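In: Quick one: sequence plus predicted model below, questions after.
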Amino acid sequence: MPYVRIQPDDHEAVGAAAEILEASRRLDDPTAPEVVRERYAGWLRYGWDLHPEEQFLLVPDGGGAPVGVLAVELPHRDNRHLVWAQITVRPDARRRGHGTAMAAEVLRRTREAGRTTIWMGCAADDAAAAAFLAGTGFHYASPDARRRQRLADVDPAEIARLRAGAEAAASDYELVRLTPPVPEELLAEIAVVAESINDAPMGDLTWEREVYDADLVRDIETAREGRGDRLYRVLARHRGTGVLGGHTMMVTDPVRPTWAFQGDTAVARGHRGHRLGLLLKIEMMAWLAEVEPQVQLVETWNQADNTHMIAVNEALGYRLDRVFHMYERQLDPAAQEQPAGELASV
């Protein structure tokens, strides 16, 4: 079966892929944001850091409508042993071996790139997907939890109480609101703080600490701008030394104006114990209410064992929406590729 690379300017391919992804979302993850063609094309063009993953349409032998979308990402700054992959089969074309074919293609591309580790994920309550991954040689390695904050349900008095306590604990810090572009002189400082996210749990996944530098901070910002996002960042700066102690990011989407995404919140190791994570998030909530009052729902993700940040989020009104499991497969570089016929069909 041929794989057709999906280019962001190929309107027909983008539309076909978006239709498959949206049909699958409605069936497999109905509370996730709608797949919008414009947003999907932006992701294909910019990725999260100007190095977008490759995505392909799976077209049956002999032609016809595409039956699946395969996404393959090879990290380039770090974790060069790793491949991230996502397999999506059109709902009305499942149980015909298309997922099996795409799994074999992932293995082929991984070996071709000289990499040894593959990550793929699925919802924790999706027994069919879990069985497929197990049948293709993957093992469960880490849980992720998606939470939602419905702003209409948040108690302002409780947030004010939490803020007062956090401000008392963080009296040595000032908060700085920042929108793109980040001043050149701040890029390296923000990278140091952002790197602290590496301290969050990663379960049993085989990974290396991600490398953050000034270029990555700028590239993420540029990619967000290219995709049409609005990016907000709050910094915590120590009053005595001027050193950044923490940051948090929020993203809003003009295409889905009532929805926002709470990104990384990180506090540098030497600045922990002052409730900075809580204070940064509360400040971001206040700012969002001022500049994006139409937002109704905020989504965030945590590794499900990250009990500290989950407790912060729960205090702010986030509630569990769904748990997802990441699976991993290790490849022996010297081994031959497993024939597709030996893989579990999907």
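Out: Perfect, thanks for sending it.
In: Only C-alpha atoms from now on, for both contacts and neighbour counts.
Out: Fine.
In: check which helix or strand covers residue 320.
Out: For residue 320, the host element (DSSP states H and E) is strand 318-330.
In: how far is that strand from where the chain is centred?
Out: Strand 318-330 has its C-alpha centroid displaced from the chain centroid by 11 Å (C-alpha atoms, centre = their mean, to the nearest Å).
In: By neighbour count, which bits of that strand are buried? Give me those.
Out: By 16 or more other C-alpha atoms under 10 Å, the buried positions in strand 318-330 come out as 318-320, 322-330.
In: Report all helices and strands that it contacts.
Out: Applying 3 or more C-alpha pairs under 8 Å, 6 or more residues apart in numbering; DSSP states H and E, we find strand 318-330 packed against strand 117-123, strand 139-150.
In: One more to weigh against that first structure:
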Amino acid sequence: MRIARLTPPTALGTPESAAFEELVGVLNGISVALWDSDDFVETAEEALASLRAQDYQEKIVLVAIEDDAIVGRVQASFPLDEDAETVSLLVDVAPAVRGRGIGSALLAAGEELAAEGGRRVVSAYTEHPAHTLEAGGPVVRAVAGSAGLPADAGDVRFARRHGYQLGQVERSSELLLPLPREREAGLASTADTAVGYRPVSWFGHAPDELLGAFAALKARMATDIPQDGIAVDREEWTGDRVRAQESELAARGEPLLVTAAQHLASGELAAYTEIAVPADGAKAEQYDTLVAAPHRGNRLGTLVKLHNIRELAVHAPHITRLLTWNADENVPMLAINRAFGFRLHALTGHWQKTLD
């Protein structure tokens, strides 16, 4: 087994892209084995669009090769914001070759990249579909929140064995669409109490007149969300960065549908939520949802989520499942999700390690 750096190809369907396309196939196989579905399967076009988006994150991919076949990878993502101290590692190994040290070798190579890049804090992640969570077994808990990850799960044991601590658990939740009429009516009554605000929506491209305000609001995601047990870099968001994200998601075929709440008295944006909308398939993913701290308590989370779901029915009536992710300790947002009818889909462990 050897580890080599993978260079993103300039085009697909060429000899140069063969290794990249092979890797996409391996990762899709890993995903299907984990989730027992194709929910997170990517086309080569989608994967390449994400890897090419390097203006604000440097992404380095190393692959493990055995008998001339790719059997795993580690992707290191370096935020390029000034004073950033973290790096995120995604480690994946084909199920058929696990238990032979390939994951450990990839993780060590990723940590070496982190050290060479001057990063002190390394993040890694484990995924736990709801059907794998058995009640009553031993669990590992983060410093905040009520959920725990199964202590006997292979990837949990792997993370702990390599010196990682569980900093946060995220709940992945699923909502079936359309909303039942009675539930939607109740949510609408709640949203109507958000006096002094109005919803503003766009699909794929933020209005120029709101671009700066939207960028400022997105910057608050790194400071206003729960993060008791993890180190998080502050992020600088500008209009150019918003446009870069829009371009990346458009290239993936998943433009963002956004609803923001505008404060009528000041004109500033007080809350927003996003859905990445694929052109086909039944599943969409909700990305950021944020209510800026000074505006909390005004039912804005319900307002923007309900309005965006209604917009989703207009722009993409084929979507019947919506996935979202929230920190387990984010009690107010989880309460809003329950009111909508979201149910547990999975738990994600956010693990961190400080390099010597």
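Out: Right, received. Where do you want to start? These figures come from a predicted structure and were not determined experimentally.
In: Overlay the chains and give the TM-score.
Out: Here the superposed chains carry a TM-score of 0.88, computed using TM-score structural alignment, normalised by the length of structure 1; 326 aligned residues with a C-alpha RMSD of 1.9 Å.
In: In structure 2, which residue is most central in space?
Out: Per C-alpha atoms, centre = their mean, the C-alpha nearest to the average position across structure 2 is that of residue 287, at 6.7 Å.
In: Now which residue in structure 1 aligns to that residue?
Out: Mapped onto structure 1 by TM-score structural alignment, residue 287 of structure 2 lines up with residue 263.
In: Name the next helix or strand downstream of the helix or strand its match falls within, please.
Out: If you go by DSSP H and E, residue 263 of structure 1 is part of strand 259-267. Later in the chain than strand 259-267 of structure 1, the nearest helix or strand by DSSP H and E is helix 276-291.
In: who's in contact with the helix or strand following that following helix?
Out: Note on helix 276-291 of structure 1: by DSSP H and E, the next helix or strand toward the C-terminus is strand 297-303. Applying C-alpha atoms under 8 Å, 6 or more residues apart in numbering, the contact partners of strand 297-303 of structure 1 are 142-151, 200-203, 258-263, 309-310.
In: Would you check the span in structure 2 matched by strand 297-303 of structure 1?
Out: Here strand 297-303 of structure 1 aligns to structure 2 at residues 321-327, judged by TM-score structural alignment.
In: Mind listing what's buried along the matching stretch?
Out: Using 16+ other C-alpha under 10 Å as the test for burial, stretch 321-327 of structure 2 gives 322-327.
In: Residue 56 of structure 1 maps to what in structure 2?
Out: Aligned counterpart of residue 56 of structure 1 in structure 2: residue 62 (TM-score structural alignment).
In: what's the spacing between that match and residue 189 of structure 2?
Out: Residue 62 of structure 2 sits 51 Å away from residue 189 of structure 2, going by C-alpha to C-alpha, to the nearest Å.
In: Now tell me what touches the strand holding residue 263 of structure 1 from outside.
Out: With contacts defined as C-alpha under 8 Å, 6+ apart, strand 259-267 of structure 1 is touched by 193-197, 245-253, 276-277, 280-281, 295-301.
In: Can you tell me which of those residues are buried?
Out: Members of these classed as buried by 16+ other C-alpha under 10 Å are 193-197, 245-253, 276-277, 280-281, 295-301.
In: For the strand holding residue 320 of structure 1, give me the average deviation versus structure 2.
Out: Compared with structure 2 after fitting, strand 318-330 of structure 1 has a mean deviation of 0.9 Å; criterion: mean C-alpha distance after the TM-score superposition for structure 1.
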